[in-house]
Every structure is written in C-alpha cells, then in structure tokens.
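Enquirer: the following comprises the amino acid sequence and a computationally predicted model.
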Amino acid sequence: MNSSNVHPFVAHASDADLDDLRARLASARLPEAETVPSAASGARRWDQGVPLVDLAQVVDYWRTGYNWRLFETRLNAIGQFRTVIEGLSIHFLHQRSRRVDATPLIVTHGWPGSIAEFVDVIDELTDPTNPDAPAFHVVVPSLPGFGYSGKPTTSGWGIEKIAAAWVELMDRLGYSRFVAHGGDWGGVITTILGGNFAEHVLGIHSLTPQTPPGLPADTLTVTERSWAEETRDFWAHRAAFAKQQATRPQTIGYSLVDSPVGLLAWILDKFAEWTDTEDSPFEAISMDRILDNVTLYWLTRTGASASRIYSESHDSLDPALRVDVPSALTVYPRDIEKCPRPWAQERFRQIVRWNEPVAGGHFPSLEVPDYFVSDLQEGLAAVLQPH
C-alpha cells in the first residue's frame, strides 16, 4: 500500500440493534392485500408491487430465521478496510490473489444493491480454479452513502467525483493501473473511469453500456429495436423509484430509515422485477442473500443517503464522453436497460468483446454467479490482450 491512511475495518452490529430490528418486524403494521385479479399468476401478481403474502413470508423469516452474523463473518473473512477521500470515509472489501500474474480489479455496485452482490464470487475471481483463467486482486468499494461508507453531508458526490475517488483509492492500495467492472450505477461509474482516466485504466467490463442521446434507430435490427423500445418503456412506465429518489430522496428516506418493512418492500420490489424469474426473485437468489443486502442498508441507516445518488447523478453522464480503452460489454436478457451494439459503439470506441447471455437479469452475480464469473474472466482477458 502507498498510504498509511488505509485502516482495517471489522463489521459487528450490536445485539441491541438486532433486537430492535426483530421488535420492529414483530410490531409491523401491514396493509391489506393488493387488488390485482385473484386469478393473476406469475409476474402479474406483482402488478401493484410486492404481494402481501410474499412480503409477510419474508418478514417472518427475517424475524425468526435469518442470521446476520453469518454475513458479518463472511465480510470479515474477505477483508474490509476504510480510508478517507475528499473528506469522506470510503469502505471497501479487498482480497488479493495468490497468483503473481494477477491484475488489480475494482468492482462497483449500484442501487438497490451493495457489496453483498459480490461476496460469493470474490474467491473465484482472486484465485480461479481454472489455472488458465485470469486472476485479480479484487477491490469492492461501498458507494458514498451506502453500507459502511460515510454519508455525504453536502451535495457534490456524483458519479464523476466517485470515479475520481476510485482512482485515488486504487492508488493508495498500490494499484496505479487496473481494470474495472460494474453494473447499474457501477456500470456508469466504470464508463467514466474508462473515459476520463485512461492513464490508469487498462480496460473495462460493463453491464450498463449507456449510449449518447439522439441516435437513429433505422439501422438497428428487429431485436435491437425491441431492446431500445423496452428500455424506453422502462423509463417511461416503470421508473417511478428513480424519479422519486432523484427529486425527493429525503421524503422517501424517512420511511427507508425508520421502517424495516418499508425498506424491505422498496428493495424487494426491484429484485423481483429485475431478475430473470417468472414468479419470485427467490427462484434465482436466496432469501438469505437478499436479506443480507437489505439488512446492510438497515443497520447502517443508509436508505436515505443511498437514494441521494439519484439526485446527484440522474441523467448526468456526459453525452460527449467517449471510452477509448478496451471494453468488454455484456447485456443480460432481463436487465432493465439493453443497449444495441451499434449505439454502444458510438461511445465505446474499442469493444473487444460483446456478449448477449441467454439467461440472467440485473443482478447476475447473484442470479447466475458461475456464468457471471466466467463472463467477467473472459471479458477482462480480452481487454488485457495486446491490441
């Protein structure tokens, strides 16, 4: 490490906080059931949001069966640290590979995710079972206002400042050159890393290739046009959460910090809609792992502060930004934004690998972890080849 300002961190919630959580869950006031047609099945059951029967089941398990201490133990086993950048405490996981040829890799999550998205894939990324696969020194920071990172007390912590902070973070760890991966907000931040910090970034892998605005659709294939239409439909009809958090994060924040059931419903709704499943997110992701993510928000009281990334950064990616470093881009079939390759090529000038998996949604590291790892390994291997 280049700096003595990086300090180990140990996660440990107090018993009082865990008891308080269970007490709040036990005394929760739930509304009446949704009024969707009684014959509705599959995803249609969720047309008005999280169905009462599903939420009640998760609340009961959260109160009586879920064990937060197991997740704490896993985080502490990986290795956790904090450092102060631009006056804000930044928390991150850091696991080094045993391989001498390993490449530094920074992995950035989004909302409503967290570092919990990656705890099951870090080992295979650092020391892969396949000796021919690339190995990485993995750094997974918590975004400002998320998890164990500090909560900004003034405005300004948008995606541009976060990307610059990640460069500083990696330098403090002794990684002057590195690769980057991300999805959701993490994908946008990864794009900025590749576009603005090419002297530090060897290449990127993104699940969220966002295009410059105003591109014509007349050259797209039928499939690519459907992607563009689905993305427009998402932002027109299914993005109320983003508009709320971009315009009134403080208002929704009171519920997210005060009510564990409110927090759970707000986040579970997105895991349900954005995963590649037919009836419930638990078809693809364990209830424990989703509750790890939600409980991390709850115990750190970051429901409001995490929401503010939308007010800081919504629609703020520079339309003129171009990425000249080697880029590997993956578009999962059930993700909420799907970018046609011809449009992606207008921003990403050196696409060395383009992948369209047959399964997976917005949280592939949780939904299809084995595939996610192999795709990331192959994508970054392509990035790291001489070009």
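Expert: Sure thing, it's come through.
Enquirer: when you work out contacts or count neighbours from here on, use the C-alpha atoms and nothing else.
Expert: OK.
Enquirer: residues touching the nearest residue to residue 314 once chain neighbours are set aside, list them.
Expert: Take residue 314 and drop its neighbours on the chain: the residue closest to it by Cα to Cα, 6 or more residues apart in numbering is residue 246, 6.3 Å away. Contacts were defined as Cα atoms under 8 Å, 6 or more residues apart in numbering; by that measure residue 246 touches 307-312, 314.
Enquirer: now with 7 Å, please.
Expert: Contacts for residue 246 were tallied using Cα atoms under 7 Å, 6 or more residues apart in numbering; they are 308, 310-311, 314.
Enquirer: neighbours around residue 157, how many?
Expert: Residues within reach of residue 157, counting by other Cα atoms under 10 Å, total 23.
Enquirer: try this one side by side with the last:
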Amino acid sequence: MSTTLDTTTGIQSFQVDVPQEQIDDLRRRIAATRWPSKELVGDRSQGVQLTTLQELARYWTSEYDWRKCEARLNALPQFTTEIDGVEIHFVHVRSRHENALPLIMTHGWPGSVIELLDTVGPLTDPTAHGGKAEDAFHLVLPSLPGYGFSGEPTELGWENGPIAQAWAKLMDRLGYTRYVAQGGDVGAAVTDAMGRQGPDGLVGIHVNLLATALGIVDLLPAESEQERAAHAALKTFTTDGFGYFLEQSTRPQTIGYSLLDSPIGLAAWMLDHDTDSYYKISRAFVDGEPVGNLTRDSILDNITLYWLTGTGASAARWYWEFGQFLHGAAGHAPPPVSAPVGFTTFPGEIWAAPRSWVETVYPGVAYFNEVDSGGHFAAWEEPELFTTEVRAAFSSLR
C-alpha cells in the first residue's frame, strides 16, 4: 500500500487500498454468523444485546460502504516510518497557518485514527471552523503499535513508556522542535508517559481520561458528592465493566482467535467497552438516532479497520503490556510530569474525574474544565467541543 520513500528521513507516503476479495470475505463471514439466543434481561447487564448486534450486521452487509472510509483516509496525507523496529503509520496534516503549534494526538482502544478524523479540519484550519488563525495546529495522528495500519511489535515491552519514546522520535523526525501532546484512553496513558519522560521539545500535554486512577484508588479524595460519585463509577468499572480489560491484560492471545475469525465477535467485543458509549451506539443502529458523530457509518469504519488489518489480537496485547508495567511499578512513585498539564472531564466518561482527583495526579494542573456533553470517545462523539477544549488547554503555550 506504500508508495514513495524519503531516504533522508525514512518516511514513506502511504495509501489504503483494500482488495475487494477481503470485503467480499467479510460479508460472507457476517452472513454465516451463528447467533446466540436473546439475552434474558432488558438491559446490557448480560452483554451486547442481540437486537443491537443483528441490526449492526444487517447494516454492515446491506448499506455500509468501506470505500467511503478508504477515500476519506486517502484524502489525508498518510505516512509510515520504522521506529525501534516497528512500522508506524500516521496521518500528518500541516496547517496553512505558518505559526501553528505542532500537536501529536493518540487514540485508544477500541478506537483508531478513525475516532480523531472529525477534529482534523477544526484543529488544522480553525478559520474555516469558527476559530482564529492563532488557534491552528500542525497535526500528527499516529496509529498505536499493533493497531490499524501500524506494524505489530514482535518483541515484548511495548507499553506506554516505549510508545511515548517512539512518539518523541517521530516528532523529531518530522522536524518539530517544540510541540504538545494529547490523548484519551490508551492515548491518555501514552501522553501521561510523555509528560513524565519530558522529551526535548514537549511543552505541554492534555488528557481526557485519568488513566492512573486505577492504581491509586485509596489516594483519591472521597469527601464531596462528586468525589463519591467518581469512586462509585470506578468501583462499578472494576466489578462490572472490567471484563474486556481483565481478559486483554491477562489473556489477549485467547480472545484474539475470536477477534480475528469472527467479524460479529469482533464487533460485539468492541461495542461492550463502556455503558455510556454502548447505549449511544445502540441508539444509532436500533433507533437510527446517533449521538454526535457516533453514527452507524463511523462506528463501522472503525470496526472494519480492525477487521481488515487483522489487529484484534495485537491491539489487545497492549493491555497485557500495561498489566505487566503496573505490576512492576507497584509501590514506586512515578516521576513528576515536567510540562504543564491540561485536563477536560467529559460527563459520560467511565469515571468522570473531579478536579481534586486531577490535582492528586497532576499537582498544579495548568488547565481544567468540566464540560456538559460527551463521553469516553470525546473527540469522536463531540469533535467541536473537543477541539474547543484542546485549543483552550494549549492557548497559553503558544
């Protein structure tokens, strides 16, 4: 799929071109699905509901068009480059505003660069999207190792730290000597690691998930009603919403066989991520009422990307690496973040972090805001609001 190589930087241009037989095979596999009986409850407490998934399957085979997503990706400048033995795919859009601030933004699981695409225009071309020229960013959107069009690591150790180091090398290779970083979900953990490593050129970070909360529950304040609600949400996650996390952090290879062999198994596994986004996605398919940009087509763009690249297992392995990292880091305080930190709390997040929690993890947080809408996939669901937050978080660093 790659075309020309720049021998001075080792950066290759990249285009997506999926053979038609792969798309035909996908449809055949969906049609051959063996369905379980309907769940015995009226909500998602037994998992992804049969009606939701059957409607997704119907749309996937009868109305969805991967070629539209392929064209959308190919309309953007895409590249690959090898870093530390792994081929890294990334979208790189330079703003037409010369004083734009370089920004590297990292997706999560079960996401991909697809979840960030609706922010590309507003972030790189603000004057066309209600902003000012001084709001502009040069945007770098890498695919995590083992995700999407990036290569799969063939050696152990690719947790947040090495990924963060790879991103610093990528920004250096692109010639950016002063830049900022942003992330949610896995991307929040990677961006946090970048902040703690403090590579030359990184002047600030912004995250929208307090990923480190899982390891320091006893240190997080629980006095106010908001703090107690956040603790309750965290407890719900670790007792009832933790299935995918536990399986992927302990046995990613086992679930990987299903994710690579059954497109409906893959879709169900990805939809089951969190309650808020699940019900929003279910509404899009069952009721035809999408919330924000969580539309049927965009959801299937993301799932189909995982299917066509065969990355269900390799993406899941990040959780195993993260689990090994957490085990090794237990009892050791992490190094402080060396750059200013911005944080936005979206109300539908798995645990919506109050300011006191953010200050526990990031003392002296430089920017904090709680917004009124959006959930775990904030950039995807609410790209305009998300863009506003990113602009605000980094405005003092320009």
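Expert: The structure has been received and is ready for your questions. All values reported here derive from a predicted model rather than from experimental measurement.
Enquirer: once they're superposed, tell me the TM-score.
Expert: TM-score of the superposed chains, computed with TM-score structural alignment, normalised by the length of structure 1, equals 0.92; 377 aligned residues with a Cα RMSD of 2.0 Å.
Enquirer: the residue nearest to residue 314 of structure 1 -> structure 2?
Expert: With TM-score structural alignment as the matching criterion, the partner of residue 246 of structure 1 in structure 2 is residue 249.
Enquirer: now do residue 67 of structure 1
Expert: Per TM-score structural alignment, the equivalent position to residue 67 of structure 1 in structure 2 is residue 65.
Enquirer: from residue 25 of structure 2, how far off is that match?
Expert: Taking Cα to Cα, to the nearest Å as the measure, residue 65 of structure 2 falls 14 Å from residue 25 of structure 2.
Enquirer: give me the more crowded residue out of the two.
Expert: Set side by side, residue 65 of structure 2 and residue 25 show more neighbours around residue 65, with 15 against 11, by other Cα under 10 Å.
Enquirer: quick revisit: is the match of residue 246 of structure 1 within a helix or a strand, and which one?
Expert: helix 243-250 (DSSP states H and E).
Enquirer: do residue 354 of structure 1 as well
Expert: Using DSSP H and E, the element containing residue 354 of structure 1 is strand 351-355.
Enquirer: list the buried residues of that strand.
Expert: Buried residues in strand 351-355 of structure 1, counted by 16 or more other Cα atoms under 10 Å: 351-353.
Enquirer: off-centre distance for that strand?
Expert: Here strand 351-355 of structure 1 is found 21 Å from its chain centre; the criterion is Cα atoms, centre = their mean, to the nearest Å.
Enquirer: cool, and stretch 309-326 of structure 1?
Expert: In terms of Cα atoms, centre = their mean, the centre of stretch 309-326 of structure 1 is found 16 Å from the chain centre.
Enquirer: scan structure 1 for its longest strand.
Expert: With DSSP state E setting the assignment, residue counts place strand 88-95 as the longest strand in structure 1.
Enquirer: would you confirm that residue 202 of structure 1 belongs to a strand?
Expert: Yes: secondary structure assignment places residue 202 of structure 1 in a strand (DSSP: H, G, I helix; E, B strand; the rest coil).
Enquirer: how about the helices of the stretch 201-350 of structure 1, start to end?
Expert: Shown for the stretch 201-350 of structure 1, the helices assigned by DSSP state H, counting those that start in this stretch span residues 222-237, 240-247, 249-258, 260-274, 287-300, 303-313, 341-344.
Enquirer: what's the closest non-adjacent residue to the counterpart of residue 312 of structure 2 in structure 1?
Expert: The criterion is TM-score structural alignment: under it, residue 312 of structure 2 has residue 303 as its aligned partner in structure 1. Residue nearest to residue 303 of structure 1 in three dimensions, not counting chain neighbours: residue 256, with 4.9 Å by Cα to Cα, 6+ apart.
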